[in-house]
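Engineer: sequence and predicted structure are below.
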Amino acid sequence: MNRDPAPGGPRILHISPTTKLGGVSEVIRSELPYLAELGWRARWIAANDLDEAHDAAFVLHNALYGVPVGDFPAATVRQGVERFLAANAERAAAAAREADVVVLHDAMMLNLATAIRDTVRSAPGSAAPVIVWRCHVGSEHLETIDRAAVDFLRPQLDAVDHLVFSHRDLVWSGWEDDPRVTVVPPGIDPGSWKNRELSEEVRAAVWPYLHAARGVSVAELTGEDDAVVEVRDFGTGGLRAPDSPFVLQVSRWDPLKGQLGVVRAFESLAHRDADVELVLVGPHIDDRENYPANRRVWQGLMDARAELPTPVRERVHIWRFGPVRRTGEDIALNLLRRRARTVVQNSSRESFGLTVAEAMWQGAVVVGADVDGIRGQIRHEANGLLAPFTEGRPGGSAGDAGPWADTVLRSLTDGPGRARWSAAARASVEEHHLSRTGVERQVAAFTGASAGAGSPVRAGFR
């Protein structure tokens, strides 16, 4: 694959909260090689000084995810947005002058739309870029989307040329017929270290350390001097043996990812399968870049584990990656998914779920919560299994552990089903959820959004 942009091709600028953490960064990173292959010159910048706007960003994130925030705190959000714009608007507009398409990712970045539009249009000799807002969050329960948040963002929404949602069921009520709306599911890059086939050499070098939650250099394997696989167990230990069967969930430390329910519900599963273990793995926590809720979620998981009966607790492992180069983390995730007996994703909200697509691509048997974007990927009984979201509560109550444990147990023990689901999972990702497909859809949308037949973007794709 040619990953170098063609000289003189159309220019695209991505602006996101960070280039390091989370699904948004994963999506952008996976798409850049394919944009280059199609001749686009891509630039990607992260917001400055988002710390002072964290509260506003978190409120907007939850409000558009359909998570109750009470009365929308417009004054607090406005204050945070003003601080954000003071730190970012001028820089973003300057970068946008050199772009044909500007893609703003998620709610806080959307607030740059009018600043970019007005600044660039007022500059002598500057052609206004196509401005795209990409919404990576949402809920199929459209009535839960905070309309006050949408109204707050409306001036910015009016300033964009295109709105991209990840699933048709997540397009807001009343916006379905807006000609600017396009649905583009995210995709994965099959050539990345996180998704590529791993050689026996890599597996043999890494697994003896990884299963024991110990670090190991992979510099010789990758050609990167500082590439290290490093997970930290914080007293929860490694697997009991290299070949121990285990259930895996890979998620950031977020209340919406449902790890707490998995820890609690695992007790029910453990009583019915004496061998299976549980591994929850997530990113390094840096209080300068993470929401405060991330550390609280992680600590809540540690506390819930401590409350389990000793024989069950010893089979529950909560690992965090160290602050290492991405390559090592990606190799670890790839190998963990390939070694897991079942991969679960117990999210209460999921606009897409890259971790699901990644696991399915690797041929894992996946049990996903029956919500939003996960349901868009998993066809129950065809390429995986869907289970009700669980909070791990006692039987008979909402969100109880029983249905989840039943489904996961079946995923562990149904031999013919496992073979069928694994093969179909990979095939479905290959057909629908590779980054190349998403990039091609976006290119079509951007060319259509360009104003005038002579625009650089339209001309680049005639």
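Structural biologist: Now that the structure is in, tell me what you want to look at.

Engineer: could you use CA atoms for every contact and neighbour count after this?
Structural biologist: Fine.

Engineer: pretty sure Pro403 contacts Ala387?
Structural biologist: Yes - look at Pro403 against Ala387 with CA atoms under 8 Å: they come within range, at 6.8 Å.

Engineer: below is an additional structure, to be compared with the one above:
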Amino acid sequence: MTDMLTRYAAIVGNEVIDHLYQLAEPLEGMNVVHVNSTREGGGVAEILHRLIPLKQELGIRAGWEVVSGDAQYFQCTKKMHNALQGDREEIPDDLLQHYETTNARNFERLQARLKDSDIVVIHDPQPVPLLNLCHDRKGKWIWRCHIDASRPHRPVWKYLQQFINGYDASIYSLPAFAQPMNHPMYIIPPSIDPLSDKNIELDEEETNAIYKDYHIDPERPVISQISRFDRFKDPVGVIQAYQMAKAFGPPLQLILAGGTATDDPEGEEVLAEVKMAAKGDPDIHILMLPPDAHRTINAIQRISDIVLQKSIKEGFGLTVTEAMWKGKPVIGGNAGGIRIQIVNHYTGFLVSTPEGAALRIRYLIKHTDRLKEMGATARAFVLENYLLTRHLREYLTLMVAVVRGVRERIELFNNH
């Protein structure tokens, strides 16, 4: 067992790690490449930063490539993202043509790697046309959709489907997110890495530094939301919930911490809306953090009494699991993958409005025993369901199935 996997065994147990080795044995030496649109910012990049090294530790020749594009390209892919989540986005033909041309340029750069790989995993809509350009491919191609595509805007879905149909398999985070396809479909919820800077245990000195660095009062309750500044994350709704809870309860403080991703052109506009909604309230702390501020985010969640993720629509929402791992009850939007992370009334609360969020904030701040109990339940739930080792196990199982052409039961044999 390698040093890295030994560290995971200390958290999840040796049996889990032994199972990973067993699953990886048929894949040893295979070339596997993941392709997405950004190396920093957002949950996809965070997961890949941790999954790729673990696959390598298990003897798989795993790698990661990133497609590049200009502002026009990312404007198009943002519209696609919104349309898959149900917005009625109309994408002009010239923008779609630019999208295809940009992918063609990326294929020229990446084609040797893509053609030679045994398994290619394409993440989300940005690089999805690459398969159609790879006419003499060697391996199996998988499309990984991290988006809630349960009710997509049909014209945009129909356009993307012409590229997706040719894949050997597709992966969704929840059964409800999947669209009917002519190939096998798999369900793999995302995960967090308990050993990453964002989730590792921190000493008291490092967590307490947040109070001083960002002028937070350690004597008053803190609520927080950690997210990109995106309308689907509803940061303005979080401010409204905070204002309502504070008006009829204790003197709360709110931290809204996040940043923008390189593939999201709307971030600055949403940030301006958030600052306007805050109206200069000194107890609302709006923090623009760099993509590598993982330990800062970790510490913010640890000093928070309650963490919010009040998304209107959400593919999964890794920040929910991150906060639960730190023993925090989470008040989350009743949307997408948040629903399978928060067990309502046990690990947190699901809400649909700012008023509902405010009500739950006031309840938890008043009932501190219940707050601690829910936090402990939340951590135990993450340990069982949403750590990286479970995620890796399911990826390995899927890869064995795709390579062998198995649609149902997968038989694994340990030759040792």
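Structural biologist: Yep, it's here. Being a predicted model, the structure only gives us computed values, none of them experimental.

Engineer: quick revisit: what about Pro403 and Ala387 of structure 1, which has more around it?
Structural biologist: Ala387 (20 against 17; other CA atoms under 10 Å).

Engineer: the more buried one maps to what in structure 2?
Structural biologist: In structure 2, Ala387 of structure 1 lines up with Val351, judged by TM-score structural alignment.

Engineer: from the chain's centroid, how far away is stretch 207-218 of structure 1?
Structural biologist: Put simply, stretch 207-218 of structure 1 sits 25 Å off its chain's centre (CA atoms, centre = their mean, to the nearest Å).

Engineer: ditto for stretch 186-204 of structure 2
Structural biologist: In this view, stretch 186-204 of structure 2 has its centroid 11 Å away from the chain centroid, taken as CA atoms, centre = their mean.

Engineer: list the buried residues of that stretch.
Structural biologist: For stretch 186-204 of structure 2, the neighbour count (16 or more other CA atoms under 10 Å) marks 186-195, 197-201 as buried.

Engineer: which of the residues you listed fall within helices?
Structural biologist: Among the buried residues of stretch 186-204 of structure 2, no member falls in helices (DSSP state H).

Engineer: tell me which stretches of the stretch 1-150 of structure 2 form helices.
Structural biologist: 3-12, 14-24, 43-57, 71-84, 93-116, 130-133 (DSSP state H, counting those that start in this stretch).

Engineer: what do you get for the stretch 151-300 of structure 2?
Structural biologist: 154-164, 204-213, 235-247, 267-278, 294-303.

Engineer: got CSV for the ones you listed, with distance to Val16 of structure 2 too?
Structural biologist: As requested, the helices of the stretch 151-300 of structure 2 are exported to CSV (distance: least, CA to CA, whole Å):
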stretch, distance to Val16 of structure 2
helix 154-164, 33
helix 204-213, 31
helix 235-247, 38
helix 267-278, 39
helix 294-303, 26
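
Engineer: what's the closest of those helices to Arg360 of structure 2?
Structural biologist: helix 235-247 (8.7 Å; CA to CA).

Engineer: tell me the counterpart residues of the closest one in structure 1, please.
Structural biologist: Going by TM-score structural alignment, helix 235-247 of structure 2 lines up with residues 259-271 of structure 1.

Engineer: that older thread, quick one: closest of the helices of the stretch 151-300 of structure 2 to Gln126 of structure 2.
Structural biologist: Nearest to Gln126 of structure 2, of the helices of the stretch 151-300 of structure 2 and by CA to CA, is helix 154-164 at 10.1 Å.

Engineer: pull out the buried positions in that closest one.
Structural biologist: So helix 154-164 of structure 2, judged by 16+ other CA under 10 Å, has buried residues Val156, Trp157, Leu160, Phe163, Ile164.

Engineer: nearest to Leu58 of structure 2, of the helices of the stretch 151-300 of structure 2?
Structural biologist: Nearest of those (CA to CA): helix 294-303, 25.8 Å.

Engineer: other SSEs contacting the next helix-or-strand element following that closest one?
Structural biologist: As assigned by DSSP states H and E, the chain's next helix or strand after helix 294-303 of structure 2 is strand 306-309. In this structure, strand 306-309 of structure 2 packs against strand 222-226, helix 318-325, strand 330-333, with contacts taken as 3 or more CA pairs under 8 Å, 6 or more residues apart in numbering; DSSP states H and E.

Engineer: contact partners for Pro235 of structure 2?
Structural biologist: By CA atoms under 8 Å, 6 or more residues apart in numbering, the contact list for Pro235 of structure 2 reads Gln225, Phe229, Leu256, Val274, Lys310.

Engineer: adding distance to Asp94 of structure 2, write the residues you listed out as a markdown table.
Structural biologist: Below are the contacts of Pro235 of structure 2 laid out as a markdown table (distance: CA to CA, whole Å):
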| residue | distance to Asp94 of structure 2 |
| --- | --- |
| Gln225 | 37 |
| Phe229 | 28 |
| Leu256 | 37 |
| Val274 | 32 |
| Lys310 | 35 |
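
Engineer: which of those has the largest number of neighbours?
Structural biologist: Most crowded among those, counting by other CA under 10 Å, is Lys310 at 32 neighbours.

Engineer: trace it over to structure 1, please.
Structural biologist: Lys310 of structure 2 maps onto Asn346 in structure 1, by TM-score structural alignment.

Engineer: surely its match and Gly258 touch.
Structural biologist: Yes - if you go by CA under 8 Å, Asn346 of structure 1 and Gly258 touch, sitting 5.1 Å apart.

Engineer: thinking again about what came up before, which stretch among the helices and strands packed on strand 306-309 of structure 2 comes nearest Met30 of structure 2?
Structural biologist: helix 318-325 (29.1 Å).

Engineer: highest average neighbour count across the helices of the stretch 1-150 of structure 2?
Structural biologist: helix 71-84 (a mean of 20; mean count of other CA atoms under 10 Å).

Engineer: quick one: that helix to helix 93-116, angle?
Structural biologist: Counting by axes from the mean of the first three to the mean of the last three CA atoms, to 10 degrees, helix 71-84 of structure 2 lies at 90 degrees to helix 93-116.

Engineer: contacts only, for the match of Lys310 of structure 2.
Structural biologist: Lys257, Gly258, Gln259, Gly261, Val262, Gly368, Ala369, Phe389, Thr390.

Engineer: how about Leu160 of structure 2?
Structural biologist: Taking CA under 8 Å, 6+ apart, we find Leu160 of structure 2 in contact with Pro125, Val128.

Engineer: for it, what is the corresponding residue in structure 1?
Structural biologist: Leu160 of structure 2 maps onto Leu153 in structure 1, by TM-score structural alignment.

Engineer: for Ala274 of structure 1, see how far away that match is.
Structural biologist: Applying CA to CA, to the nearest Å, the value for Leu153 of structure 1 to Ala274 of structure 1 is 52 Å.
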